[in-house]
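Quick one, structure for this:
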Amino acid sequence: MNRKSKLPKDTNQDKDKVTEWIVQEPTELMTELLNKLAKHGRNSVKSILARGQVSVEGKVSTKYNYPLQQGHRVTVHFGRVIEDIKFEGLKIIHEDQDIIVIHKEAGLLSIASPTEKELTAYRQLTEHVRRIDPKNRIFVVHRLDRDTSGLMLYAKNEETQQKLQNSWQESVLERSYVALVEGAVKKQAGTIKSWLKESKTLLMYSSHHPGDGQEAITHYKVLESNREYSLLEVQLETGRKNQIRVHMKDIGHPIVGDKKYGSRKNIIGRLGLHARVLAFQHPTTGETMRFETQIPGKLMRPFTSQ
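Next comes the predicted model:
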């Protein structure tokens, strides 16, 4: 016998409004929510579920296919959001329906490698978006080396990924890094240009013969310096693999901790490279987006401990 479904009732009218009702027949949680909260729209309902604003019998659930039984009490707290996934090594700076901007810590891979398939930014963000819909995916737009910290951009659909990658040079308005390098850089500002190639041992290196490899252009200026170290602001005109690391080696000032490219010192216990600023034109709205992070304290250590 089909029972007439009881309408949800509002038990509070303030900003932490609570709506609850009793389930009348077995169904899945998302189906029930879409039925009872139809006026909010499908995407809003998905977000409400993903943010932990839904309880069944007093316990928070974020599973779209949670099996509801007749008699279950469903409660929606519109003003409450539980803590999201406990990310390791990353923090979401901005998210909308097309993109996610994160701050990645040094030591976390952007995507999986042959030796690390679980703990990556890609894997964690995939889990994050699938809290709303298990079919959701994350798409790689660009990468940061494992030991480089800072800002990264991911796409939430393939169309956005293609737009960004196809117009990367035009869409990206600013990519600014800070680099702690060995030695005192005498020239206060400069530009490094070469053509990057990769050796059989996967080491990137510069050729100064036009067209012999991928053109790479790096601009820098000195922010701080002493006899042993310099802190540089680095602007990328091109974004090649290991570009900054190779170019710092080329001018005789390898990045601190970068043994692969000639560093002999590591007083900070990490690679001295941080992606500080990322500005770009939003691929869907056309809006200019700009994000900036603080310089990591470790990169300032050689200049603050004196």
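
okay, CA-based contacts and neighbour counts for the rest of this
Fine.

Which parts of the stretch 1-150 of the chain are strands?
9-10, 18-22, 27-28, 54-56, 59-60, 67-68, 73-77, 90-95, 99-104, 139-140, 149-155 (DSSP state E, counting those that start in this stretch).

deepest of those strands, which one?
Highest mean neighbour count among the strands of the stretch 1-150 of the chain (mean count of other Cα atoms under 10 Å): strand 149-155, with a mean of 25.

what angle sits between it and strand 90-95?
If you take axes from the mean of the first three to the mean of the last three Cα atoms, to 10 degrees, strand 149-155 sits at 50 degrees to strand 90-95.

so what secondary structure elements neighbour strand 149-155?
strand 99-104, strand 139-140, strand 273-281 (3 or more Cα pairs under 8 Å, 6 or more residues apart in numbering; DSSP states H and E).

Which one, of these, ends up nearest to residue 125?
Among the helices and strands packed on strand 149-155, the nearest to residue 125 by Cα to Cα is strand 99-104 (8.7 Å).

re earlier: now render the helices and strands packed on strand 149-155 as CSV, adding distance to residue 244.
Converted to CSV, the helices and strands packed on strand 149-155 look like this (distance: least, Cα to Cα, whole Å):
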stretch, distance to residue 244
strand 99-104, 18
strand 139-140, 21
strand 273-281, 9
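
Tell me which of those strands lies nearest to residue 147.
Using Cα to Cα, the helices and strands packed on strand 149-155 put strand 273-281 closest to residue 147, at 7.9 Å.

Show the secondary-structure elements that the closest one is packed against.
strand 149-155, strand 172-182, strand 288-292.

Give me the residues contacting the second one.
Around strand 172-182, the neighbours that count as contacts under Cα atoms under 8 Å, 6 or more residues apart in numbering are 228-236, 248, 253-256, 263, 265, 272-281, 295, 299.

List the buried residues of stretch 237-253.
237-241, 243-250, 253 (16 or more other Cα atoms under 10 Å).

Could you dump these into JSON lines and include distance to residue 121?
As requested, the buried residues of stretch 237-253 are exported to JSON lines (distance: Cα to Cα, whole Å):
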{"residue": "237", "distance to residue 121": "25"}
{"residue": "238", "distance to residue 121": "23"}
{"residue": "239", "distance to residue 121": "20"}
{"residue": "240", "distance to residue 121": "20"}
{"residue": "241", "distance to residue 121": "18"}
{"residue": "243", "distance to residue 121": "22"}
{"residue": "244", "distance to residue 121": "22"}
{"residue": "245", "distance to residue 121": "22"}
{"residue": "246", "distance to residue 121": "25"}
{"residue": "247", "distance to residue 121": "27"}
{"residue": "248", "distance to residue 121": "27"}
{"residue": "249", "distance to residue 121": "28"}
{"residue": "250", "distance to residue 121": "31"}
{"residue": "253", "distance to residue 121": "30"}
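
let's see this one next to it:
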Amino acid sequence: MKQLDKENLYNILFIDNHLLVVNKSADFLTQGEEGTINLQDILKNDLKKKFQKKSVFLHALYRLDKPVSGILVFLRSQKALSRMNEDMRNKKINKKYLAVCENIFLEKEKVLENFLIHGSFKAKIVQKESANAKKAILKYKVLKEKNNLSLIEIDLITGRYHQIRAQLSNISHPVLGDKKYGSKKDFKKIALECVEISLIHPTLKEEKVFKIDSTLKF
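Now for the predicted structure:
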């Protein structure tokens, strides 16, 4: 599979009339306020040029945090937006991440379940009864360990703001390089990537699986 050119913001993995799947590099917003540099606006401009149109429909199915790289799905039609949002609500879309975390996990495989609130600049784990708290669930599995670091695979069950970063930090395993959530070690970015997504195509009604090779060296 063609790998992401480090000089580029994105690499197209799949495109048709309803879906656009890309591999996003780190340090760019998925979406943003008007005037900000973000991938969705850049893709819109590139699609307008490619298809010689004055306007195009494009909406991110989910977001990746600015410092996170990996697979992003954009919807190119209102029909796709409606159907895929319903699939997201019904948890029919599966995402896998890889992360390098600090410290060695005592439990090599576990489901983490917490309640999060969306703060101004980071997520915070709170008690269930807290106002605006939302349930956050993920499953992790340790793949490799060395030098007091752990490579883990993550199945993201819910998709909350900064969920993976906050939940791993809460159990004393912050993502490598994620200073916002307690990492003490330097890294060129935060060591977290979305490496696989499986979904049902909104019109073809067949399963599509998209994968990338991780850039995390371990």
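
before we move on, back to that, make a markdown table from the helices and strands packed on strand 273-281 of structure 1 and add distance to residue 29 of structure 1 to it.
Listed next are these as a markdown table, based on distance: least, Cα to Cα, whole Å:
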| stretch | distance to residue 29 of structure 1 |
| --- | --- |
| strand 149-155 | 28 |
| strand 172-182 | 41 |
| strand 288-292 | 36 |
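
which one of those lies closest to residue 304 of structure 1?
strand 172-182 (13.3 Å).

number of nearby residues for the aligned partner of residue 179 of structure 2 in structure 1?
Using TM-score structural alignment, the equivalent of residue 179 of structure 2 in structure 1 is residue 259. A count of neighbours around residue 259 of structure 1, defined by other Cα atoms under 10 Å, yields 13.

Kindly report the same for residue 147 of structure 1.
Residue 147 of structure 1 is flanked by 18 other residues according to other Cα under 10 Å.

Counterpart of it over in structure 2?
Checking TM-score structural alignment: residue 147 of structure 1 goes with residue 67.

Which residue, other than its chain neighbours, is closest to the residue nearest in space to the middle of structure 2?
For structure 2, residue 64 is the residue whose C-alpha lies nearest the centre (Cα atoms, centre = their mean; 3.9 Å). Of all residues not flanking residue 64 of structure 2 in the chain, residue 30 sits nearest, at 6.2 Å (Cα to Cα, 6 or more residues apart in numbering).

Contacts only, for the aligned residue in structure 1 for the one you found.
Under the alignment (TM-score structural alignment), residue 30 of structure 2 maps onto residue 110 of structure 1. If you count contacts by Cα under 8 Å, 6+ apart, residue 110 of structure 1 has them with 120, 121, 122, 143, 144, 145, 146.

Same check on residue 276 of structure 1?
Residue 276 of structure 1 sits in contact with 150, 151, 175, 176, 177, 178, 292, 293, 294, 295, where contact means Cα under 8 Å, 6+ apart.

cutoff 6 Å now
If a contact means Cα atoms under 6 Å, 6 or more residues apart in numbering, then residue 276 of structure 1 has 150, 176, 177, 292, 293 as its contacts.

How about residue 155 of structure 1?
Contacts of residue 155 of structure 1 (Cα under 6 Å, 6+ apart): 98, 99, 138, 139, 161.

Let's have the residues you listed in CSV, adding distance to residue 186 of structure 1.
CSV is the format used below for those (distance: Cα to Cα, whole Å):
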residue, distance to residue 186 of structure 1
98, 44
99, 40
138, 43
139, 41
161, 40
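
From these, pick the one nearest residue 29 of structure 1.
Within these, proximity to residue 29 of structure 1 (Cα to Cα) peaks at residue 138, which comes in at 24.4 Å.

Number of residues surrounding that closest one?
23.

what about residue 206 of structure 1, distance to residue 295 of structure 1?
28 Å (Cα to Cα, to the nearest Å).

more neighbours, those two?
The residue with more neighbours, out of residue 206 of structure 1 and residue 295, is residue 206; 21 against 16, by other Cα under 10 Å.

doesn't that one fall inside a strand?
Yes - assessed with DSSP: H, G, I helix; E, B strand; the rest coil, residue 206 of structure 1 lies in a strand.

Aligned counterpart of it in structure 2, please.
Match for residue 206 of structure 1 (TM-score structural alignment): residue 125.

count of residues packed around the residue nearest to its match when sequence neighbours are not counted?
Leaving out its chain neighbours, the residue that sits closest to residue 125 of structure 2 by Cα to Cα, 6+ apart is residue 116, at 4.6 Å. By other Cα under 10 Å, 25 other residues sit near residue 116 of structure 2.

mean shift of the strand ranked longest in structure 2 relative to structure 1?
Across structure 2, the longest stretch assigned as strand under DSSP state E is strand 134-146. In the superposition against structure 1, strand 134-146 of structure 2 averages 0.6 Å from its aligned positions (mean Cα distance after the TM-score superposition for structure 1).

What separation is there between residue 10 of structure 2 and residue 103 of structure 2?
Using Cα to Cα, residue 10 of structure 2 is found at 31 Å from residue 103 of structure 2.

nope, residue 13 of structure 2 is what I was after
According to Cα to Cα, residue 13 of structure 2 and residue 103 of structure 2 sit 34 Å apart.

picking up where we left off before, can you say which of the helices and strands packed on strand 149-155 of structure 1 is nearest to residue 189 of structure 1?
strand 273-281 (17.7 Å).

now that closest one: which residue numbers in structure 2?
Residues 192-200 of structure 2 are the counterpart of strand 273-281 of structure 1, counting by TM-score structural alignment.

count of residues packed around residue 287 of structure 1?
10.

Now for it: which residues touch it?
So residue 287 of structure 1 contacts residue 281 (Cα under 6 Å, 6+ apart).

picking up where we left off before, export the buried residues of stretch 237-253 of structure 1 as JSON lines, with columns for distance to residue 202 of structure 1 and secondary structure.
As requested, the buried residues of stretch 237-253 of structure 1 are exported to JSON lines (distance: Cα to Cα, whole Å; DSSP: H, G, I helix; E, B strand; the rest coil):
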{"residue": "237", "distance to residue 202 of structure 1": "23", "secondary structure": "coil"}
{"residue": "238", "distance to residue 202 of structure 1": "20", "secondary structure": "coil"}
{"residue": "239", "distance to residue 202 of structure 1": "17", "secondary structure": "coil"}
{"residue": "240", "distance to residue 202 of structure 1": "14", "secondary structure": "coil"}
{"residue": "241", "distance to residue 202 of structure 1": "11", "secondary structure": "coil"}
{"residue": "243", "distance to residue 202 of structure 1": "13", "secondary structure": "helix"}
{"residue": "244", "distance to residue 202 of structure 1": "16", "secondary structure": "helix"}
{"residue": "245", "distance to residue 202 of structure 1": "14", "secondary structure": "helix"}
{"residue": "246", "distance to residue 202 of structure 1": "13", "secondary structure": "helix"}
{"residue": "247", "distance to residue 202 of structure 1": "16", "secondary structure": "helix"}
{"residue": "248", "distance to residue 202 of structure 1": "18", "secondary structure": "helix"}
{"residue": "249", "distance to residue 202 of structure 1": "16", "secondary structure": "helix"}
{"residue": "250", "distance to residue 202 of structure 1": "17", "secondary structure": "helix"}
{"residue": "253", "distance to residue 202 of structure 1": "21", "secondary structure": "coil"}
